[in-house]
Structure formats: C-alpha cells, structure tokens
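Enquirer: Quick one: sequence and predicted model below, then my questions.
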Amino acid sequence: MTHVFLYGTLRHSGLLEIVLGHVPHDRLKPARLEGFHVARAKGHEFPLIVERAGTACEGLLLHDVTPQERARLDHYELGFGYRLRAVDVQGEEALVYFPDEGLWEPAEPWSLQEWRTEHWPYVRFAAGEIMSLMGQVDAAEVARRFATINQRAHAQALARGAPQPTDRRSALHREDVALRRKTPSHFGFFRTDTLKLSHPLFGGTDSADIEREVFLTGDAALVLPYDPERDRVLLIEQFRMGPYGRGDLYPWTLEPIAGRIDPGEEPAAAARRECFEEARIELDELLPVANYYPSPGEVSSFFHTFVALADLPETGQGHGGLESENEDIRTHVLSFCDSEALMRSGEINVGPLLHLLLWLKAERQELRRR
C-alpha cells in the first residue's frame, strides 16, 4: 500500500479534512523526515520542503492511502508545480509532494502556528473552492486562478467576521436557506455559480426552489483622495468592461481609486496600497465612509469605501497603474466645485464615486475647518 508524508499546511487537521473529505485518524502518525526542512516560499505564505543536511522536517505519515484520497491530494497539490517523490521516512517508504526545482525560492523557516493565525481564516474557504472543482476544472487551471480564488476566500472570511446589525431588517440567517445545488457555470478571471435554493418567506413559509446565477468576486477597497487645504479631489479614469459590454459609446469612466483586497489584508491597508499603485500618492488620514453591496441581486461584490486626506499640490492629469496588472490609468486632480459640475452633467456615472462625493459634500466644511 502507498504511504504519503504530509508536511506544511496539510498537518492542519481542518485543512486535511477539507482536502481528503475526512481525517483518517487511525492511519495518521507523527513522523520526521531527516535531511529536509520547511521554509516559506519567498513572496508567498505557503511552505516549501527543502533538502538540507543535518535538519529534520516534522510531519504526518498517512498510511495506506486509498485511490480516492490520492486523487484528492493530487488535485490539491499537482497543479501548483508539485511532483511526487519517494523518500525514506523513519524506515518506511513514502511519497512526498516536492515543488519543481527552481519554481520558488525558499525564505525563512515556515511556522504552522503563524500560518494558522494569519492565513487559515481564508485558506479554509480557498481549499473548499479548490476541492469543489475536482472533476469539473483541471488542477492546472485551478492553479492559474489561485489569486482570485484566494481573493474570494478572503471576502468570505471578512463577511463572517464583520458586525451585522439587525435592528430593522429580519434576523433570518444564511443557515435558514436550503441550498439544493451549487454548480460552477463559469470559472475564469471571475467565477459564476448557478445556485438552486429555497429560503424562508416573511409570511412564515418557505419559497419554492429558485435557480439563479451569482457572479462571485473578492471584496474591494475604494478611496476618494481629498486635499482639504486646496479643496481638491483626485479621480481616476480607465477603460471598463461593464460599460463596454452594455454598449456604452464611452466605456472610459471616472472613478475613485479602487482595487481588490489581497488575502489576509485589511481593507484600510488595501486602500493605502491602491492609492500608491494607481496614483503614486501617500495618504494622511483615512476616513471610513461605508461598507456595502453595490448590486446585491446579482453579484457578491462588497465595497469598503473611504475618503482620504492627502496633499494634492497640482491640478491636471497624470498617469498611474501597474503594468503587471494591465492597468492604464489616467489621474485627474480637480477642484471639488468642478467635480460637482461633473455630477450634475452626468459625466460622473459610477455609483461609488457619486456616493463618496456626496458624502464629502456633507462633511467638506468640517474637514476644511480642521
């Protein structure tokens, strides 16, 4: 029978249960692999196993791996550039998932405890998505979409941890919804699922089964930079697929600075990062405005919005964005009065920017008096 030595994140029982579909306690035992140690992959949060004389790698030896368990482990590991290799683990031959040579550079020693604290809250959702795609999307394609999988997973972690007042609305919970079926209908840069479900009605009964598509994305941080001394705002302009897909003759839109929140990142940190990436500006104070779903009937997008106090010494246009993300962004620094005129004319036609400018209009005099 085949044995597999598990190191790194698969030592975490919660992750192992998601990947295998169960935890085979009777076939798992602690073990050490001599001549190897585990390091963090440079620039990433996941572990690498690295050959090094005089060291030993802590792990779990899974005995008598079933064909189904092997297939599930392969789906989770092989698409990311790992290959199985036989080694001796305390006198027993076992297979280990080794990364392809040169694929990643090892950094400092990797810590399961640190990973559990910092990354497990969203990794559990990412692993669930990866395993749900087994048999529907090949492992290599899953690996290519790993960044967006993690963004969606982090959004789920944020949704679970956010305060949820129910003073006026119903206290009905997601657990009250009966999910019959969830099928990925599109898996690319974005993901679309087809859901079949029923939910409680306000009259006390349950709805008939409903089948709908939902467009799944990660959470985003949106920022409107404002210079209270000069009474100026900074807007960005870029080509957008949404207006183009709708048939708009002018699919370049004026917007606040915005970007997806990276896995494990706080919304405020994402706001500051995006301001530097898209407009090359450093922020002073960051003022939370509101957190909301822009279109809850069809997409999972959730916006964390801010107005940021910043130094905007020059009016006019500039250029920003990251080439690595295919961003071509033009920045506009203009007076607040000019931004009001753009709202009145309809040239500003993006909801979050309208919302942030209207918030700023209400708070502007107080901010200028500071």
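Expert: Sure thing, it's come through. Numbering: from 1, shown residues only.

Enquirer: rest of the way, CA atoms for contacts and neighbours
Expert: Noted.

Enquirer: hang on, isn't residue 63 packed against residue 2?
Expert: Yes - contact status for residue 63 versus residue 2: in contact at 6.8 Å, counting by CA atoms under 8 Å.

Enquirer: Give me the more crowded residue out of the two.
Expert: Remark: of residue 63 and residue 2, residue 63 carries more neighbours, 18 against 13, as counted by other CA atoms under 10 Å.

Enquirer: give the contact list for the residue lying closest to that one once chain neighbours are set aside.
Expert: Closest residue to residue 63 apart from its sequence neighbours, by CA to CA, 6 or more residues apart in numbering: residue 3 at 4.6 Å. With contacts taken as CA atoms under 8 Å, 6 or more residues apart in numbering, residue 3 has the following neighbours: 61, 62, 63, 64, 65, 93, 94, 95.

Enquirer: alright, now check it against this:
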Amino acid sequence: MTSLFVFGTLRHVPLLARVLDRDPDACGTRPAALPGHVAAAVADEDFPLLVAEEGARAEGLLIEGLTAREMARLDGYEGDFGFHLREVRVETPDGPAAAHAYFPEPGRWRTDGAWDFEGWVARWGEITALAAEEVMAAVEKGAEPAPPFARKARAWARIRGRAGAPQELRAPMTR
C-alpha cells in the first residue's frame, strides 16, 4: 500500500474517482501540505506542477492505502504530463507523514504564477473528469491515449450534448 500527496487537478474528487476507479473517500483521504513548495500554474496549460519555494506550502490531500493497480492507473494518468514520483514528507493535522508526490521532468514546463484550484474546478473540472475516462480506458488496455486537446473536445461535446437540440424551428431556411 502506498501514500500519495496530490496538490493539483487530482484534488478534484470526481477526477480522482475516475482515475482510481473507486470512491477516493474509501482510501483514507485527508488534508495535507508540502512545505517548501508551491503549486504553480503551467504556462499555456490547465494544470499545475510542484515548484520548490522557500517558506511556501503546497496545499493538497494525502491519499493513503493505494493499491498497486491504483498506482499504475495514477502513473498512467500523470505520465501523460511527464510527471514522475518522488518521496516527500508532508504535514497533516495528525503530524508529519511520508508520501510520494508527482514532480515534472526538469525543464519540460514553464510556470506562470500561482495556480487557482477553485478557478480550475469551475472552468475545467467536469471536462477533465470526463476526458480522464478515455485516458484510463487506454491505460487499462496498455494503449497510448489520444492527445489532450482531442480528449477535452470529446468531453466538452458530451457535456454540450446533454442540453439537447432546440425543440422548435427558429429560421425558415428548411421550409
């Protein structure tokens, strides 16, 4: 069993549930922070990464009791962004705890200020959670997932499709 500190998009419970393929509350999720780091926005992207910053605290969740299958799914999801696991020590309300966290490949991404979790949830949360279903299906099959823009476009179309089509003719062009 493994413990993981999540600081970014995986704090969004609907996304985490799809990636883990189970209810995240069933695995001992609790608030945690990684001292000396901040969740920084990635330039021109919709996700953050951990950046070392003296005196900062990256807020997040500690997920305990992850199985090998769940870690493989998480690796498949985070590997799409070039993130790799590192051991960290996080602070929790119950004291310090050992965990792992995903860090980016050095030099792969440029940062652009602080990342706003609530703003991300409002704009991208539902789309990203739906797109994750496609990623996780590919991970389970050992296949390469479609590019992020394609997954998000399909997820956005699913969301828009829920509204249905107009029920009355508004233009005389088809008469």
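Expert: Alright, I've got the coordinates. A quick note: this is a predicted structure, and the numbers were derived from the prediction, not measured.

Enquirer: tm score of chain vs chain?
Expert: Once the chains are laid over each other, their TM-score by TM-score structural alignment, normalised by the length of structure 2 reads 0.86; 167 aligned residues with a CA RMSD of 2.2 Å.

Enquirer: picking that back up, tell me which of the contacts of residue 3 of structure 1 you also see in structure 2.
Expert: Retained in structure 2 by both residues aligned by TM-score structural alignment, their matches' CA atoms under 8 Å are the following of those: 61, 62, 63, 64, 65, 93, 94, 95.

Enquirer: just checking, the second one touches residue 6?
Expert: Yes - the pair residue 62 of structure 1 / residue 6 is scored as a contact, 7.2 Å apart, by CA under 8 Å.

Enquirer: neighbour-wise, which of the two wins?
Expert: When residue 62 of structure 1 and residue 6 are compared on other CA under 10 Å, the one with more neighbours turns out to be residue 6, at 24 against 21.

Enquirer: separation between the more buried one and residue 13 of structure 1?
Expert: For residue 6 of structure 1, the distance to residue 13 of structure 1 under the criterion CA to CA, to the nearest Å works out to 11 Å.

Enquirer: most surrounded residue in the kept ones among the contacts of residue 3 of structure 1?
Expert: Counting by other CA under 10 Å, residue 61 has the largest number of neighbours within these, with 25 neighbours.

Enquirer: contacting residues for that residue?
Expert: Listed by CA under 8 Å, 6+ apart, the contact partners of residue 61 of structure 1 are 3, 4, 5, 6, 27, 28, 29, 30, 31, 94.

Enquirer: and the last one, what pairs with it in structure 2?
Expert: By that I understand residue 94 of structure 1. By TM-score structural alignment, residue 94 of structure 1 lines up with residue 99 in structure 2.

Enquirer: Which helix or strand lies directly C-terminal to the strand or helix carrying its match?
Expert: Secondary structure from DSSP states H and E places residue 99 of structure 2 in strand 95-104. The first helix or strand that comes after strand 95-104 of structure 2 along the chain, using DSSP H and E, is strand 111-114.

Enquirer: That next one vs structure 1, mean deviation?
Expert: Superposed on structure 1, strand 111-114 of structure 2 shows a mean distance of 1.0 Å to its aligned residues (mean CA distance after the TM-score superposition for structure 1).

Enquirer: likewise stretch 48-58 of structure 2?
Expert: With both structures laid over each other, stretch 48-58 of structure 2 and its partner residues in structure 1 are 0.8 Å apart on average (mean CA distance after the TM-score superposition for structure 1).

Enquirer: Can you give the contact residues for that stretch?
Expert: Counting by CA under 8 Å, 6+ apart, 7-9, 33-42, 102-104, 115 sit against stretch 48-58 of structure 2.

Enquirer: Now the buried members of these.
Expert: Among these, the ones that count as buried by 16 or more other CA atoms under 10 Å are 7-9, 33-35, 37-42, 102-104, 115.

Enquirer: wait, which of those is closest to residue 23 of structure 2?
Expert: Distance to residue 23 of structure 2, by CA to CA, is smallest for residue 9 among those, at 16.1 Å.

Enquirer: how close does that closest one get to residue 170 of structure 2?
Expert: As it turns out, when the distance is counted by CA to CA, residue 9 of structure 2 lies 40 Å from residue 170 of structure 2.

Enquirer: what's the answer for residue 25 of structure 2, then?
Expert: Applying CA to CA, one obtains 47 Å for the distance of residue 25 of structure 2 from residue 170 of structure 2.

Enquirer: more neighbours, those two?
Expert: Of the pair residue 25 of structure 2 and residue 170, residue 25 is the one with more neighbours under other CA under 10 Å, namely 11 against 7.

Enquirer: can you give me the helices in the stretch 201-350 of structure 1?
Expert: Assigned by DSSP state H, counting those that start in this stretch, the helices in the stretch 201-350 of structure 1 fall at 241-246, 267-279, 336-345.
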